[in-house]
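Novice: Predicted coordinates and the sequence they were generated for:
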Amino acid sequence: MSARPRAVLFDRDGTLVVDVPYNGDPDAVRPMPAAAAALACVRAAGVPVGVVSNQSGIARGLLDAGQVSAVNTRVEELLGPFAVWRWCPHGAGDGCACRKPAPGMVLDAAAALGVPPGEVALIGDIAADVGAADAAGARAVLVPTAATRREEVEDARTRGRLADDLLGAVELLGFSA
């Protein structure tokens, strides 16, 4: 890959923390293996980190914005501060510009950080994350989980943006572990 990005965004559920579907309970938050170490690598380089997360449970009536904020606060308690948080409360059929794979959250986070989208990377676990990065002109790294489809893994492997874990993802972006 090219030069190290000037900002790194992470998907929340399944990437930074274990995916608990429609989680509104801060006590259920558990970091993914190597999340703290990967974030430390990026932060040690003086590069800001942020989170972009689809939260369609709000649109579905399964949780509210306060619960999402409480979970996000717990993520920060466990993994340290993030320079920017962006989350989409819409459902898949709402036609918004923010829900991944649309580029809205990535573009907004990049603007908030004062970094051109082409100098931002997004690390996620599914095609929607990669698609959002692509649509925004950012770089993408896929870290597969049980939720990742085989064809998504193969596409990421073919394009040189597949990592086994979060430490591998930040190393692929040029950060030292």
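Specialist: Great, that's in hand.

Novice: When you work out contacts or count neighbours from here on, use the C-alpha atoms and nothing else.
Specialist: OK.

Novice: what does stretch 147-167 contact?
Specialist: 1, 15, 33-35, 37-38, 125-127, 140-144, 169, 172, 177 (Cα atoms under 8 Å, 6 or more residues apart in numbering).

Novice: quick one: which of these sit in strands?
Specialist: 140-142 (DSSP state E).

Novice: Am I right that W85 sits in a strand?
Specialist: Yes: counting by DSSP: H, G, I helix; E, B strand; the rest coil, W85 is part of a strand.

Novice: need the contact list for it.
Specialist: 50-52, 109.

Novice: repeat that with 10 Å
Specialist: 9-10, 12, 49-53, 69, 72, 105, 108-109, 112 (Cα atoms under 10 Å, 6 or more residues apart in numbering).

Novice: Need the distance between the two termini of stretch 90-104.
Specialist: 12 Å (Cα to Cα, to the nearest Å).

Novice: What residues sit buried inside it?
Specialist: 90-91, 98-104 (16 or more other Cα atoms under 10 Å).

Novice: tally of neighbours for D129?
Specialist: 27 (other Cα atoms under 10 Å).

Novice: ok so, going back, including secondary structure and distance to L62, could the buried residues of stretch 90-104 go into TSV?
Specialist: Putting the buried residues of stretch 90-104 into TSV (DSSP: H, G, I helix; E, B strand; the rest coil; distance: Cα to Cα, whole Å) gives the following:
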residue	secondary structure	distance to L62
H90	coil	12
G91	coil	12
C98	coil	19
R99	coil	17
K100	coil	19
P101	coil	22
A102	coil	23
P103	coil	25
G104	helix	23
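
Novice: this is the other structure I want to compare:
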Amino acid sequence: MPRAEKPAAQLVILDRDGVINQDSDDYVKSLEEFLPYPQAIEAIARLSQSGWTVAIATNQSGIARGYYDEATLAVMHERLNALVAEAGGEIAHIVHCPHSPGDGCDCRKPLPGLLTQVGTALGIDDLAGSWMVGDSLRDLEAGEAVGCRPVLVRTGKGERTLAKHPERANDGRTRVFDDLAGFVDWLLGRQP
């Protein structure tokens, strides 16, 4: 049965590390190191309950670097899906780039390949008007490349990103929030 086409404006694409869970400069390599922010899990559930489609697009170069494997990543994502389901929500799709920066792939953010994979999987041809939430410039750039509205959160590497790119806070396009829950509060509060 074909999927019903959802308007892109009802889609929120999230980066993972630093947005949903604590990030680490040493990589999140195991289920034990995968520490979701409780408010992020609740925020995803609230988005889902309000009719938004939530997807995740995450760079995971630790796979190419040999720090963990696809099976370990799958276990982390199973846990994430379970936590969101327990909170009453749903993650529609998760995509990841397993490549290192030098691999020459087309999916590693800031390239838009992961986001186009999300669109294809969800039956959305045009991502313009959807939201891309991240903690790094590459997240925002990947989203902008496909017409997403950029959101920067201060969690994870977000404060560092703002310090390096202060213009993002005043560019008239990028919305900046303390965390994912703050963005969701704002987004759901502006709907009729």
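Specialist: Here it is on my side, so go on. A quick note: this is a predicted structure, and the numbers were derived from the prediction, not measured.

Novice: quick revisit: any of the contacts of W85 of the first structure buried? List them.
Specialist: Of those, these count as buried by 16+ other Cα under 10 Å: 9-10, 12, 49-53, 72, 105, 108-109.

Novice: sorry, back to before: which ones among the contacts of W85 of the first structure map onto helices?
Specialist: Applying DSSP state H to those, the entries found in helices are 69, 72, 105, 108-109, 112.

Novice: got the residues you listed as JSON lines, with distance to E119 of the first structure columns?
Specialist: What follows is these, written out as JSON lines (distance: Cα to Cα, whole Å):
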{"residue": "S69", "distance to E119 of the first structure": "27"}
{"residue": "N72", "distance to E119 of the first structure": "25"}
{"residue": "M105", "distance to E119 of the first structure": "15"}
{"residue": "D108", "distance to E119 of the first structure": "14"}
{"residue": "A109", "distance to E119 of the first structure": "12"}
{"residue": "A112", "distance to E119 of the first structure": "13"}
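
Novice: Tell me who's in contact with C98 of the first structure.
Specialist: 52-54, 86-90, 104-108, 132.

Novice: The second structure: which residue goes with A97 of the first structure?
Specialist: In the second structure, A97 of the first structure lines up with D106, judged by TM-score structural alignment.

Novice: these two touch, right, its match and L114?
Specialist: Yes: the pair D106 of the second structure / L114 is scored as a contact, 8.2 Å apart, by Cα atoms under 10 Å.

Novice: Show the contacting residues for the residue nearest to V17 of the first structure when sequence neighbours are not counted.
Specialist: Closest residue in space to V17 of the first structure, ignoring its immediate chain neighbours: P31 at 4.1 Å, by Cα to Cα, 6 or more residues apart in numbering. If you count contacts by Cα under 10 Å, 6+ apart, P31 of the first structure has them with 12-19, 75, 78-79.

Novice: ok, P31 of the first structure to L79 of the first structure distance?
Specialist: In terms of Cα to Cα, P31 of the first structure sits 8 Å off from L79 of the first structure.

Novice: tell me, what's touching those two both at once?
Specialist: 16-17.

Novice: in the second structure, which spans are helices?
Specialist: 38-49, 70-86, 113-122, 137-145, 158-164, 180-189.
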